[in-house]
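**Q** quick one: sequence plus predicted model below, questions after.
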Amino acid sequence: MGQSVSIAAPRLKKPSWKDPRLLIGLLLVLGSIAGVIVLVGSADRTTQVYTAREDIAVGQVVTEADLSIVKVRLDDVESSYVTVEHGLAEGRVALQRVAKDQLVPQQSLGVADALDRKPVAIAMEEELPAQAVPGARVDVWIAMPGSNRAFEEPQMLLPSAEIAGITTGSSTFGSAKTTVVMVLVADEQMPKLLGALANKANVSVVWNPAGVVQ
């Protein structure tokens, strides 16, 4: 009879906590979990900020009733906007126009004394282009009264003035439509415009598509 040969199978050893391969694997798993937690946490770093419920005009007193709350991710520019966490100070007025649904910048609000532009109503019978809306820019021209019921040569008084608002109505006798354009005027320009209006100058408002000061 042949001799039977038996081969002993190697016995598996139970892993030990001291096994470096086990420790490395555990560190990799923990590192992966930590990375996922950081990624999810950073993706959820949203801030509650205020947006304009409707258009906010320059000089308007702004309260929480004029605002809505949204969650957005601002990261490094968070300090540039009005957040719910820091709240809205009382008695703030709009120093610049804020369009509907736009985030409210910190620099757009301040005290009334900081207003360097004020709205002045200019009535005109000419129609403005559809693009001339609040926030758009217009050039204001004046022609002072001259002799023989004529007017002097027109001169540009206000280049690229911002429109604060527009209303349309009828003249006193209802025979013609009148458009009243609220134009924002700087304090140093105010005397010339008010003087022209008081002296019954011919005032024309022209849409400036470039929207820049000339």
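**A** Yes, it's here. Residues are numbered from 1 along each chain as shown.

**Q** can we go C-alpha only for contacts and neighbour counts from here?
**A** OK.

**Q** sticking with Val120, tell me its helix or strand.
**A** Using DSSP states H and E, Val120 maps to strand 117-124.

**Q** which of the residues in that strand are buried?
**A** For strand 117-124, burial by neighbour count (16 or more other Cα atoms under 10 Å) applies to 117-120, 122-124.

**Q** spatially central residue for this protein, please.
**A** Gln102 (4.6 Å; Cα atoms, centre = their mean).

**Q** which ones are touching the closest residue to that residue other than its chain neighbours?
**A** Excluding the flanking residues, the one nearest Gln102 by Cα to Cα, 6 or more residues apart in numbering is Thr51, at 5.3 Å. Contacts of Thr51 were listed using Cα atoms under 8 Å, 6 or more residues apart in numbering, and they are 67-70, 100-104.

**Q** ok, structure two:
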Amino acid sequence: MHVSSLGKTVTSTPPVATRVTRAGWRDPRLWIGLLIVAGSVVLGARLLAAADDAVPVWAVVDDHGVGAPIGADDVVAVRVRFADDAELDRYLPADDPLPADIVLSRGIGGGELLPRAAIDTAQDVGTVEVPVDLEPGRVPPTVDAGSVVDVWVGGGRDTGAEPDLFHVTVVAAPPVEESFAVTGTRQLVLAIDPADVGTFLAELDGKDDPVVRIVRVP
């Protein structure tokens, strides 16, 4: 109570204190929050468990054809989940070193897993290695061991005959500088199907002025 400037007595009412009410265990918002946290923990655990099921296996980096040698530089380890152990056994695990001196018994595309059924030794792969000396300008600089190429064999510009085409794999390709310094040409070793070897050599030896050109298959 106090006296105003006009001489009147004014009675003041003190403000009512507001109390903060704490959320009890019956508050549904608390249970919803707990459910969200629990769900996140369960989901995270399942994701981690699924990641642990993946195993590393070897995959080839680039395209390789029949007879191509496969070494450590040609593969990369990738993690894959398999449905069962039988499916996993079809491929080479990256936990183990890559077997030495292996070649492909069939073509494998870049990024594909390396199956056990697609590897063999050079003696058993079923192709014949044929060396060919070529002018450096007739070989793309990107051609290397493992490249799949088309070999065009023509008889020169004046023959008018259509060139013969052979689809083969390069199994060895010395560096341009090394090969050219010795012979003035670049040598490639080609893996050719035994059924095509006779025709291939006959085309090279039977033309007076054979022209051989390498075209890399994309």
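**A** Okay, I see it. Being a predicted model, the structure only gives us computed values, none of them experimental.

**Q** tm score of chain vs chain?
**A** Here the TM-score for the pair of chains, by TM-score structural alignment, normalised by the length of structure 1, is 0.56; 191 aligned residues with a Cα RMSD of 5.2 Å.

**Q** just checking, what packs against the helix or strand that the strand holding Val120 of structure 1 is followed by?
**A** Downstream of strand 117-124 of structure 1, the next assigned helix or strand under DSSP H and E is strand 137-143. If you count contacts as 3 or more Cα pairs under 8 Å, 6 or more residues apart in numbering; DSSP states H and E, strand 137-143 of structure 1 packs onto strand 155-170, strand 202-207.

**Q** just put those in CSV and tack on distance to Gly31 of structure 1.
**A** Listed next are those as CSV, based on distance: least, Cα to Cα, whole Å:
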stretch, distance to Gly31 of structure 1
strand 155-170, 56
strand 202-207, 61
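
**Q** need the winner for burial among those strands.
**A** strand 202-207 (a mean of 20; mean count of other Cα atoms under 10 Å).

**Q** how far apart are that strand and its match in structure 2?
**A** Once the two models are superposed, strand 202-207 of structure 1 sits on average 2.8 Å from its counterpart in structure 2 (mean Cα distance after the TM-score superposition for structure 1).

**Q** only the buried subset of the contacts of Thr51 of structure 1, as a PyMOL command please.
**A** Of the contacts of Thr51 of structure 1, the buried ones can be selected in PyMOL as follows, counting by 16+ other Cα under 10 Å:
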select buried, resi 67+68+69+100+101+102+103+104
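
**Q** ok, of the contacts of Thr51 of structure 1, which one's closest to Ile56 of structure 1?
**A** Lys100 (7.4 Å; Cα to Cα).

**Q** before we move on, back to that, do I have it right that the residue nearest to the centre of structure 1 meets Ala52?
**A** Yes - counting by Cα atoms under 8 Å, Ala52 is a contact partner of Gln102 of structure 1 at 5.7 Å.

**Q** could the buried residues of strand 117-124 of structure 1 go into TSV alongside distance to Ala198 of structure 1?
**A** Output for the buried residues of strand 117-124 of structure 1, formatted as TSV (distance: Cα to Cα, whole Å):
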residue	distance to Ala198 of structure 1
Arg117	20
Lys118	18
Pro119	16
Val120	13
Ile122	12
Ala123	13
Met124	15
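
**Q** between these, which sits nearest Ile163 of structure 1?
**A** Pro119 (8.5 Å).

**Q** wait, that closest one touches Val181, no?
**A** No - taking contacts as Cα under 8 Å, Pro119 of structure 1 lies outside contact range of Val181: 9.2 Å.

**Q** and the strands in structure 2?
**A** Assigned strands in structure 2, in chain order: 2-3, 9-10, 55-60, 69-70, 75-80, 102-104, 119-120, 128-134, 148-154, 164-172, 186-192, 211-216 (criterion: DSSP state E).

**Q** please report the distance of the residue nearest to Asp66 of structure 1 when sequence neighbours are not counted from Gln96 of structure 1.
**A** Once flanking residues are discounted, Asp66 of structure 1 sits nearest to Arg53: 5.5 Å by Cα to Cα, 6+ apart. Arg53 of structure 1 sits 16 Å away from Gln96 of structure 1, going by Cα to Cα, to the nearest Å.

**Q** repeat that for Ile69 of structure 1.
**A** 20 Å.

**Q** and for Asn208 of structure 1?
**A** 19 Å.

**Q** and Arg117 of structure 1, by the same measure?
**A** Distance from Arg117 of structure 1 to Gln96 of structure 1, by Cα to Cα: 9 Å.

**Q** one step back: which one of the helices and strands packed on strand 137-143 of structure 1 lies nearest to Ala132 of structure 1?
**A** The nearest among these, by Cα to Cα, is strand 202-207 at 6.1 Å.

**Q** residues touching that closest one, excluding its own?
**A** Under Cα under 8 Å, 6+ apart, the answer for strand 202-207 of structure 1 is 122, 124, 128-129, 131-132, 136-145, 151, 196-197.

**Q** aligned partner of Met190 of structure 1 in structure 2?
**A** When structure 2 is aligned by TM-score structural alignment, Met190 of structure 1 is paired with Val197.
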